[in-house]
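1. what follows is a protein structure lacking sequence information:
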């Protein structure tokens, strides 16, 4: 539901802006700010949520996200002017940031190792579902009067926020957070319910206790946890002032991945798809909105790759996806440039190229870069740094998304719309190099193995091999001890 909120609220604006501009008479700059500020506000929300989830727990933070977004949706639906609408956008953005940060973290911490990638990819999966609902909402509410249609488009977002609030109150708490509070007995019971077997539950709990500084032979229901391990104390210092090689690598990988996910410009393809289709030659409102719905459908369909995150791994899907995105963005740049240079001709082939490249952009993004960013950035940070690290990764993601959305119209007016997509294609190529160089495979790894795996910078292949050898030796040693 938290992902549906983000997907719906950001994508519904792509169609709603047509009618908001007509009703409230806003300028191009105000339109850019309206489209992008929710991501900047989400940055603030995700940063605050990183602390909140350490203080009150994961599930209550999820419930808070629902309440905050509901208030924002109410303000937006009843806005009488641009300033009032921006207030609602601010509140909704804080709620989106809360949900977007905590949902992947909760999924990572509650899921069995064998399906952790799949369940955490729900973030991107349901962002797409929310986006599709936003596009459909645009199409149907556009039939209402201009001053009513966009209000219904914005107000419908209150429905999933209510579901999020109720869900947050009834879900089990994260075992990792419970252990950090010293409530080991409750963590054990929840871990047994959310693991595939009793031995796996015991192994997960032992890893968490070790990371929390609790002796493995301590089997009390309630224990005292060292204060340095609770509440994220010292996390900023450990990540940015005196980081170890492993923590530095993890921080660069997690935040860099979320940076490139948005810097590739995919958000402009989805948010400004009506503008792109208009530039490509589709002039009617209904035609642009129907073409935009096809973008949402394509993006949702190609998320089927999320089923294979735990089979093929994160790395191969990420690299394949990014390579396809580079080709699609360059193709879109070529098509739009050709159309720009022939303003008085209707070039059917160029329009078809643009339409196909828009669809292939969202398809290739959904195959890997979309879901992997949320999975990867949520699972690689050590327990003591997870809330802060994931919060900063989401904050970076929303910041870049907001900056791109708020500058896209000015950018394409300065360097042409085709030139803008050539630029995004170049950024996507840089992303491919970054991923290939710095991101190791994390499929099947325990959450507390990550720091050890990232410890050898630029030598992740040998690190993985060493880990396999150590696990094998450890298993043989345990077997020998059991026999003895």
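-> Received it, and whenever you're ready, just let me know what you need. All figures in this text were calculated on a predicted structure; none of them were measured in a lab. Residues are numbered from 1 along each chain as shown.

2. drop to CA atoms for contacts and neighbour counts, all remaining ones
-> OK.

3. now for the residue nearest to the spatial centre of the chain: which residues touch it?
-> By Cα atoms, centre = their mean, the chain has its centre lying nearest to residue 374, at 4.6 Å. For residue 374, the contact set (Cα atoms under 8 Å, 6 or more residues apart in numbering) comprises 104, 120-121, 123-124, 258.

4. isn't there a helix covering it?
-> Yes - inclusion of residue 374 in a helix is indicated when DSSP: H, G, I helix; E, B strand; the rest coil is applied.

5. and it, how far is that from residue 264?
-> According to Cα to Cα, to the nearest Å, residue 374 stands 16 Å off from residue 264.

6. one more: residue 47?
-> From residue 47 to residue 264 the distance is 23 Å (Cα to Cα).

7. surely residue 249 meets residue 455?
-> Yes - judged on Cα atoms under 8 Å, residue 249 makes contact with residue 455 at a distance of 7.5 Å.

8. hmm, residue 320 is touching residue 368, no?
-> Yes - Residue 320 is within contact range of residue 368, at 7.4 Å (criterion: Cα under 8 Å).

9. quick one, which of those two is more surrounded?
-> residue 368 (26 against 16; other Cα atoms under 10 Å).

10. gap between that one and residue 317?
-> 5 Å.

11. go on, residue 366?
-> 10 Å.

12. tell me which of those two has more neighbours.
-> Neighbours were counted for residue 366 and for residue 317 using other Cα under 10 Å; residue 366 has more, 29 against 21.

13. of all the contacts of residue 374, which two lie farthest apart?
-> Spatial extent of the contacts of residue 374 (Cα to Cα) is set by the pair 120 and 258 at 14.7 Å.

14. just to revisit the earlier point, neighbour count: residue 47 and residue 264, which is higher?
-> residue 264 (27 against 24).

15. ok, now which ones touch residue 384?
-> Applying Cα under 8 Å, 6+ apart, the residues contacting residue 384 are 211-212, 229-230, 232, 235.

16. circling back to that earlier point, need the contacts of residue 374 in TSV with neighbour count, secondary structure and distance to residue 17, can you?
-> Listed next are the contacts of residue 374 as TSV, based on neighbours: other Cα atoms under 10 Å; DSSP: H, G, I helix; E, B strand; the rest coil; distance: Cα to Cα, whole Å:
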residue	neighbour count	secondary structure	distance to residue 17
104	26	helix	30
120	29	helix	31
121	27	coil	29
123	29	helix	25
124	28	helix	24
258	27	helix	27
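
17. next one for the comparison:
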């Protein structure tokens, strides 16, 4: 970065100082809310299927293996949408990709709601899965690209907030429609998913296009207008534009409203740069992004959320209504703690919050595994063990939601350079959904093979390995601009540097020692 840009950066360093309370930007906040609503689609499907599966099995007379496949296969179907979403969003823009996601899910929800048999229901989940894949990839990317650096962690945690909100809505829908007839109840549960997709498609019409996508397309005039609205100050908007132009290969001196762009800026050759010939920094970024997605799901969160009625049944709750009410409690706790997390991301930082969260998950999984094993081996009803199991389920989802849940999407959407962001985020979603699909489609078979307690011992071991991975591989990213992020990667160390690029050390304000854009090592 040039000396002139460094001087300008020092003048506005306060805008990126995470210890300084940022100016509220209602326009960026509104954009993040609208974009993140796409995540309701996945959340609602996860929540509603946990209860609907009870009635689907009875109505369609299918086996546990077929239920496993039905519940988990949507994650694998979503891979199609995720793989296509990177190129689609580079082609038609982030905004219209969100519209496309909502439209596809709308069709899928209609098909599931009118399913006459198991095969037709699987087709409906195939269509809905593609829409979910698009939504999962594009929401965090758009939100990261439109957010000012000072509140990017807060705003890019919104997709996870809406996933949890969708899960809670799904649980409530299960309880609300559980009193209907067997044939109508589960179809209503699945069919009402059309309403979030309609609201999403209409809401997107009020959103601007991502300023970074506009620059990639050479539409500098439009990008400038969006940056002026979504930045904390005019100076920050100018700096963001200069850094995006530099990342996109457009001369800083170019001030035309529309410029010609090269093929590199439209997504050509991205996969080669990510996986075949990466620089040390890009290799580190790819490992970090794919690793955080893998461990988020491999620690068993979807097994807990999707099969919570089965877990509560194993713990001693047998009445359908009580099981569904218990799942509503799970959804409420998840939603409550994800809201807490959104206000901590830009204050505490990604790394300490993630390590604390996963540490809590490790302890709760171990305790849950022990309590379920005691219940399984006991001939009498142990109320203390039942209470402990339920408490540990709630503790697990709380600790997941306060860190691992939102930080996975925040972190993976902000660390990729502009030219690689859409495709890199799509690769992360592919790992996320594949792992989720494997966990979802093996849980019931796993519990039969090694008992339900044994399954949670396995998830405990994976979560413990994940904690070590995060401690070793992931540097702090709080307060850095998206264009400055690449300099924090490239060297693997066991401990992250405590000083960020704004001179913030141990959370206390300090005189800035480095220019914005200086390459930092983790």
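-> The structure has been received and is ready for your questions. Predicted model only: the values in this text are computed from it and were never measured.

18. tell me how the two chains score on TM-score.
-> With the length set by TM-score structural alignment, normalised by the length of structure 1, the two chains reach a TM-score of 0.95; 474 aligned residues with a Cα RMSD of 1.7 Å.

19. re the thing from before, ok, the contacts of residue 384 of structure 1 in structure 2: which stay?
-> Cross-checking those against structure 2 gives 211-212, 230, 232, 235 as conserved contacts, using both residues aligned by TM-score structural alignment, their matches' Cα atoms under 8 Å.

20. wait, isn't residue 37 of structure 1 in contact with residue 89?
-> Yes - Residue 37 of structure 1 is within contact range of residue 89, at 7.4 Å (criterion: Cα under 8 Å).

21. more neighbours: which of those two?
-> residue 89 (27 against 23).

22. map that one onto structure 2.
-> Under the alignment (TM-score structural alignment), residue 89 of structure 1 pairs with residue 125 in structure 2.

23. and for stretch 304-318 of structure 2, what span of structure 1 is it aligned with?
-> Using TM-score structural alignment, stretch 304-318 of structure 2 pairs with 269-283 in structure 1.

24. what do you get for stretch 92-100 of structure 2?
-> Going by TM-score structural alignment: stretch 92-100 of structure 2 matches residues 56-64.

25. in the matching stretch, what counts as buried?
-> Under the neighbour-count criterion of 16 or more other Cα atoms under 10 Å, stretch 56-64 of structure 1 has 57-64 buried.

26. what's next to the helix or strand hosting residue 30 of structure 2, contact-wise?
-> Using DSSP states H and E, residue 30 of structure 2 falls within helix 26-36. With contacts defined as Cα under 8 Å, 6+ apart, helix 26-36 of structure 2 is touched by 98, 139-140, 142-143, 146-148, 155-156, 158-159, 162, 200, 203-204, 207-208, 229-231.

27. filter those down to the buried ones, ChimeraX style.
-> To isolate the buried members of those in ChimeraX, using 16+ other Cα under 10 Å:
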select :98,139,140,142,143,146,147,148,155,156,158,159,162,200,203,204,207,208,229,230,231
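
28. quick revisit: looking at the contacts of residue 384 of structure 1, which one is closest to residue 402 of structure 1?
-> residue 235 (26.4 Å).

29. check contacts around the aligned partner of that closest one in structure 2.
-> Aligned by TM-score structural alignment, residue 235 of structure 1 pairs with residue 270 of structure 2. Taking Cα under 8 Å, 6+ apart, we find residue 270 of structure 2 in contact with 419-420, 423.

30. tell me the counterpart of residue 45 of structure 1 in structure 2.
-> Residue 45 of structure 1 maps onto residue 81 in structure 2, by TM-score structural alignment.

31. to which residue of structure 2 is residue 23 of structure 1 aligned?
-> That one, residue 23 of structure 1, aligns with residue 59 by TM-score structural alignment.

32. list the helices and strands the helix or strand that contains that match packs on?
-> Using DSSP H and E, residue 59 of structure 2 sits in helix 39-60. Applying 3 or more Cα pairs under 8 Å, 6 or more residues apart in numbering; DSSP states H and E, we find helix 39-60 of structure 2 packed against helix 64-92, helix 118-146, helix 158-177, helix 182-191, helix 194-204, helix 301-306, helix 308-315.

33. for the last one, packing partners?
-> In this case it means helix 308-315 of structure 2. helix 39-60, helix 320-348, helix 350-377, helix 383-399.

34. adding distance to residue 309 of structure 2, write these out as CSV.
-> Output for these, formatted as CSV (distance: least, Cα to Cα, whole Å):
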stretch, distance to residue 309 of structure 2
helix 39-60, 7
helix 320-348, 5
helix 350-377, 14
helix 383-399, 11
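
35. next, count neighbours for residue 448 of structure 2.
-> What residue 448 of structure 2 shows, counting by other Cα under 10 Å, is a neighbour count of 11.

36. which position in structure 1 pairs with it?
-> When structure 1 is aligned by TM-score structural alignment, residue 448 of structure 2 is paired with residue 413.

37. cool, residue 365 of structure 2 as well?
-> Superposed on structure 1 with TM-score structural alignment, residue 365 of structure 2 falls opposite residue 329.

38. its match reaches residue 357, doesn't it?
-> Yes - at 6.9 Å, residue 329 of structure 1 and residue 357 qualify as touching, with contact defined as Cα under 8 Å.
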